[in-house]
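Student: pasting the sequence and the predicted coordinates here, then a few questions.
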Amino acid sequence: MLTEQGLAAMPAVEMLAGFADRTLSPVQVHDAVQSVIEARESVLNAFWVRDPDESRKAALASEARWAAGEPLGLIDGVPVTLKENVARRGVPMPSGNAGTEPVVPEADAPITARVAESGGVILGSTVMPDWGMLSSGVSSRHGITRSPWNPGWTTGGSSSGAGAAAAGGYGPLHVGTDIGGSIRLPGTWLGLATLKPSYGRIPLDTPYLGRAAGPMTRTVADAALFMRVLSRPDPRDWSSLPPQDIDWSALDGEVRGLRVGVHLEAGCGEPCDAEITAAVNRAAAVFEAAGAVVEPVGEFMTQELLDDLDLFLRVRSWNDFRALEPEARLRVHPHVIRWCQGGADVPGTRVLQCYQQIMSIQARTVAATLPYDLVLSPVAPVAAFPAEQPMPFPGDEKTMAHIGFTAPYNMSGQPAATVNCGFTADRRPIGVQIAGRRFDDLGVLRAAAWYERNRPAEAVPHWPDNADGALTGEKTTSTTPEGKKP
């Protein structure tokens, strides 16, 4: 019989099959997930807000619908978490920052509405670092979020809580957001299957240059399932793509004949560790052995382009920072204060230059990748760093030295996925980024699913469901514990 952590970590597609044939119930799954959360949350620190009593009521309602043969939607009864910057009516949104007065939304975001309409059981809102501008689980409001693989390692960010929840077995479906790598960085450092979709593919209520939301899961099939829900249209996002009938379940197929680029030098930031490069090369070899035409992709970013993107983002956050009361500013994380002060009093002409440089990033990224069906690359130049460290590289001048492979696809709007492709010698996960042409989200997911099926055994994550000793005295799911408030 499945243990609680085994049931909690079950892929969503398997949960749904169990609900349909009545071998599983949404309440049974919910209670198993809550048991795992209770055992691990004091270490992982993934949640900002959670209410087990309310989510259990949602699971009970789902169980009744399945019993009547009337599921509400595609993910009825499946546990879901949402990042704290995804609006939920009445739930405060501090954006990870102790200096802000949390906004309390009056309406659900499009993502929240689609999940609710589809019957997803929302467990709560997951944490993020200050304004999403740290690539770690360090937050002035929430403290430190830690990796389920090893509490001494970072989760990555800014979708830190979502990543910890996915890797930690808090159910199968999690939503992150990404403006420079914030879905894919936790993806590589936690061994996840993720997708930063095409710009506008998933409607947002606060669209912004380069911003996207997407699934963070353990399997590509679950990411594809979640895209069927999250990508449904919402008129509130004036920048979203027009509705498109995409068969997200069509993940079968081969890579023979595909033209696959391998991009190993970003042209900016810090160089890749040898273990990262070797892991991506091994992934490329799997594609080549299956008949893909594999070719190197040259550098298309420059340090100047990355620095100007950094300055543009500093100015944006400086405007937020200076709007705070003087006393509130002192509560913002010191690294973020120092970083955004670099954007103080920058002339408008210089900001416009930075914006024009972002347009150059768009043009260069599309031009360099257009000849290829797919482009494989590292996600980040390093593996997971210490959990207490705000960013991968010490020093304020290196704040964006790790996003040379990820940020270009935010600016160009192209889809990019991550799949685990190996481990360092000390067992830190390494992900490969699989990017595609503009709007070819399905092609990217199909390639990710193919690699997931065909990767070598040593690249397959064996999830740390009991790795830190937090889960002890395993119980089976034959009894149903009561939900508990945190």
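Tutor: Everything's here; your move. Residues are numbered from 1 along each chain as shown.
Student: all contacts plus neighbour counts: C-alpha atoms, from now on.
Tutor: Fine.
Student: which residues does the spatially most central residue of the chain contact?
Tutor: Here the mean C-alpha position of the chain is nearest to the C-alpha of I183 (CA atoms, centre = their mean), at a distance of 2.8 Å. Remark: with contacts taken as CA atoms under 8 Å, 6 or more residues apart in numbering, I183 is in contact with 157-159, 176-177, 194-196, 213-214, 216.
Student: do A116 as well
Tutor: A116 is in contact with I122, counting by CA under 8 Å, 6+ apart.
Student: tell me which helix or strand it sits in.
Tutor: helix 110-117 (DSSP states H and E).
Student: downstream of that helix, the next helix or strand is which one?
Tutor: Tracing the chain past helix 110-117, the next element assigned as helix or strand by DSSP H and E is strand 121-126.
Student: name the surrounding residues that touch that following strand.
Tutor: When contacts are taken as CA under 8 Å, 6+ apart, the neighbours of strand 121-126 outside the stretch itself are 46-52, 55, 58-59, 76-84, 115-116, 160-162.
Student: re the thing from before, just the contacts of I183: which are in strands?
Tutor: Residues from these lying in strands, with DSSP state E as the criterion: 176-177, 194-196, 213-214, 216.
Student: now those as JSON lines including distance to D440?
Tutor: Shown next, in JSON lines, are the ones in strands among the contacts of I183 (distance: CA to CA, whole Å):
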{"residue": "G176", "distance to D440": "20"}
{"residue": "T177", "distance to D440": "19"}
{"residue": "T194", "distance to D440": "15"}
{"residue": "L195", "distance to D440": "12"}
{"residue": "K196", "distance to D440": "12"}
{"residue": "A213", "distance to D440": "16"}
{"residue": "G214", "distance to D440": "15"}
{"residue": "M216", "distance to D440": "19"}
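Student: then this one, side by side with the first:
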Amino acid sequence: MATPLHQLEAHELLAGYKTRAFSPVEVTQAVLAHIERWEPHIAATYLLRPDAAITQARAAEARWLKGQPCGALDGVPVTIKDNIATQGDPTPLGTRAVPLTPATADAPPAARLREAGAVIVCKTTMPDYGMLSSGLSTFHKTSRNPWDLALTPGGSSAGAGAAAAAGYGPLHLGTDIGGSIRLPAAWCGIVGLKPSLGRVPIDPPYMGRAAGPMARSVQDAALMMQVLAQPDARDSMALPPQAIDWSLAWRADKPLKGVRIGLWLDAGCGLAVEPAISAAVQHAAHLFEAQGALVTPLAPFMTPALLAGLDHFWRMRSLLDLDALTAESRASVLPVIRDWAESARAMSGADVFRAYSATHATRVATQQAMQPFDYVISPVSPNAPAPFDWPSPTNDPLRGLEHIGFTVPFNMGEQPAISVNCGYMDSPGTPGAALPIGLQIAGQRFDDLGVLQMARAFEQLRGPQRKVPHPP
């Protein structure tokens, strides 16, 4: 039985366009029809405009018929997260507090996708200001996890994770400052790469903030990186342009044998790792070991004090953002975010400096911990996804970051890190339902290609995957 068009991966679509087995218009129509079936249940989209998508697809179809595709993704459906500006569209950042002012230009990642011919099907949802690991938003409908509608898809790239898992086309663009690509990727059973800081130019840039691909396969994530990792002068933190072969072939001169892997099962802070998640990550380690990799336990290197420092620094940053709003706009922000930010009001200058210093201390600790290894594997999240209407796994505004101990070090340290599915566990939301488990693979700074190659190698070792549930 042929795979439905909406389920085909990007590289399969491009091959089909080349042979004229199907067209960008047929694919876009199939994706839009699938979105229509799923969207009432998972609320992943923002600015879904079918007519505009079909217009883009027709232009791509005409180029393919002439044998002249305009770029590496010509005719491939993509979605873009709310907070990545697209020209002419408002960028609400998931909250009613932000004026709906049309963007004057595409942000760098959106510009690269458009230049490559991608069909922008829609944008995707996020929580208020991207400060939650859920889809809870005062602007968007609350997104849900396709694997279990009672649960969150994660965040802040909530809609992107849900859309990727549900089959809203093959490619989705997210952002990540503490785990916001990798957490929804883990909880939705997809691939999500947080690149090295500056590998994918963004605007505005910020310490630890990265844009990256979310897809159903590592090969598609690499294909998207080929487009995204192009220079853009607007990003003052961008890396120098570098010619990288994103083809992912695991070279004969670089086998898994002898690769040094750190197995990190205890973050040292935050929530305890659930047994099923620990077992799945250990099984992944055994698969690598069986191929000759040298797997060594990595002791905890995060601490409660480091995580608290990052938390308090972001609280003050958010408090200043909220204080800049009118009283009416401030009141429209989610109460959980207002309470979290307000808790920083009594901080002294010394308190703020110590909190900020945790960002550098985390960077140093992460770099030191990784020195003996080529790669570090760990859980993405210590826990299963929370109920869809909780802001975070603790449902406590003052303990909202207890689940990012494994992800946030690589934002502060600037290393590339990817989530790839490594198993399944019973859902806490619905008896009998299964949930994906994310394996994180982190590499040395700038080794984005190596991280993708390791993830691709793991895809080939892990065995068959379950199909995502169908729309209710």
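Tutor: Right, received. Where do you want to start? Just so it is clear, the model here is predicted, and its values are computed rather than measured.
Student: sorry, back to before: quick one: map the residue nearest to the centre of structure 1 onto structure 2.
Tutor: Aligned counterpart of I183 of structure 1 in structure 2: I181 (TM-score structural alignment).
Student: from R114 of structure 2, how far out is its match?
Tutor: Look at I181 of structure 2 and R114 of structure 2: by CA to CA, to the nearest Å, they are 21 Å apart.
Student: ok, now N145 of structure 2?
Tutor: Relative to R114 of structure 2, and taking CA to CA, N145 of structure 2 is found at 28 Å.
Student: same check, this time on F458 of structure 2
Tutor: Distance, F458 of structure 2 to R114 of structure 2, by CA to CA: 31 Å.
Student: neighbours around whichever residue in structure 1 pairs up with P92 of structure 2, how many?
Tutor: With TM-score structural alignment as the criterion, the equivalent of P92 of structure 2 in structure 1 is P94. Residue crowding around P94 of structure 1 was assessed by other CA atoms under 10 Å; the count is 23.
Student: so P94 of structure 1 versus T126 of structure 1, what's the distance?
Tutor: The value you get for P94 of structure 1 to T126 of structure 1, if CA to CA is used, is 11 Å.
Student: from the contact counts, what lies against the host helix or strand of M412 of structure 2?
Tutor: Using DSSP H and E, the secondary-structure element containing M412 of structure 2 is helix 408-413. Based on contacts counted as 3 or more CA pairs under 8 Å, 6 or more residues apart in numbering; DSSP states H and E, the elements that helix 408-413 of structure 2 packs against are helix 349-370.
Student: quick one, helices of the stretch 301-450 of structure 1?
Tutor: Counting by DSSP state H, counting those that start in this stretch, the stretch 301-450 of structure 1 forms helices over residues 303-322, 326-329, 334-341, 348-369, 407-412, 441-454, given from the N-terminal end onward.
Student: mean shift of the longest one relative to structure 2?
Tutor: Following the fit onto structure 2, the mean deviation recorded for helix 348-369 of structure 1 is 1.1 Å by mean CA distance after the TM-score superposition for structure 1.
Student: going through the contacts of strand 121-126 of structure 1, which ones are buried?
Tutor: Buried subset of the contacts of strand 121-126 of structure 1 (neighbour count, 16 or more other CA atoms under 10 Å): 46-48, 50, 52, 55, 58-59, 76-84, 115-116, 160-162.
Student: if we can go back for a sec, right, and the match of P92 of structure 2 touches P105 too?
Tutor: No: proximity of P94 of structure 1 to P105 does not meet the contact threshold set by CA atoms under 8 Å, at 11.1 Å.
Student: so what sits against both of those two?
Tutor: Joint contacts of P94 of structure 1 and P105 (CA under 8 Å, 6+ apart) do not exist.
Student: let me know the closest of the contacts of I183 of structure 1 to A167 of structure 1.
Tutor: Here the nearest of the contacts of I183 of structure 1 to A167 of structure 1, counting by CA to CA, is M216; it sits at 9.2 Å.
Student: check contacts around that closest one.
Tutor: By CA under 8 Å, 6+ apart, the contact set of M216 of structure 1 is 162-163, 166, 173-176, 183, 187, 192-195, 223.
Student: again, but for R329 of structure 1
Tutor: With contacts defined as CA under 8 Å, 6+ apart, R329 of structure 1 is in contact with 99, 321-322.
Student: same deal with F313 of structure 2?
Tutor: By CA under 8 Å, 6+ apart, the contact set of F313 of structure 2 is 352, 355-356.
Student: looking at structure 1 now, which of those residues still hold up?
Tutor: Contacts conserved in structure 1 for the contacts of F313 of structure 2, counting by both residues aligned by TM-score structural alignment, their matches' CA atoms under 8 Å: 352, 355-356.
Student: compare those and tell me which has the most neighbours.
Tutor: Comparing the kept ones among the contacts of F313 of structure 2 by number of neighbours (other CA under 10 Å), A355 comes first, having 24 neighbours.
Student: spatially nearest residue to the counterpart of that one in structure 1 (excluding sequence neighbours)?
Tutor: By TM-score structural alignment, A355 of structure 2 lines up with C354 in structure 1. Nearest-residue entry for C354 of structure 1: D308, 5.0 Å, with adjacent residues in sequence omitted and distances by CA to CA, 6 or more residues apart in numbering.
Student: that neighbour touches Q357, doesn't it?
Tutor: Yes: counting by CA under 8 Å, D308 of structure 1 does reach Q357; the two are 6.7 Å apart.
Student: overlap in contacts, these two.
Tutor: Residues touching both D308 of structure 1 and Q357 by CA under 8 Å, 6+ apart: none at all.
Student: burial check on the equivalent of G169 of structure 2 over in structure 1, number of neighbours?
Tutor: In the superposition onto structure 1, G169 of structure 2 corresponds to G171 when matched by TM-score structural alignment. Using other CA under 10 Å as the criterion, G171 of structure 1 is surrounded by 30 other residues.
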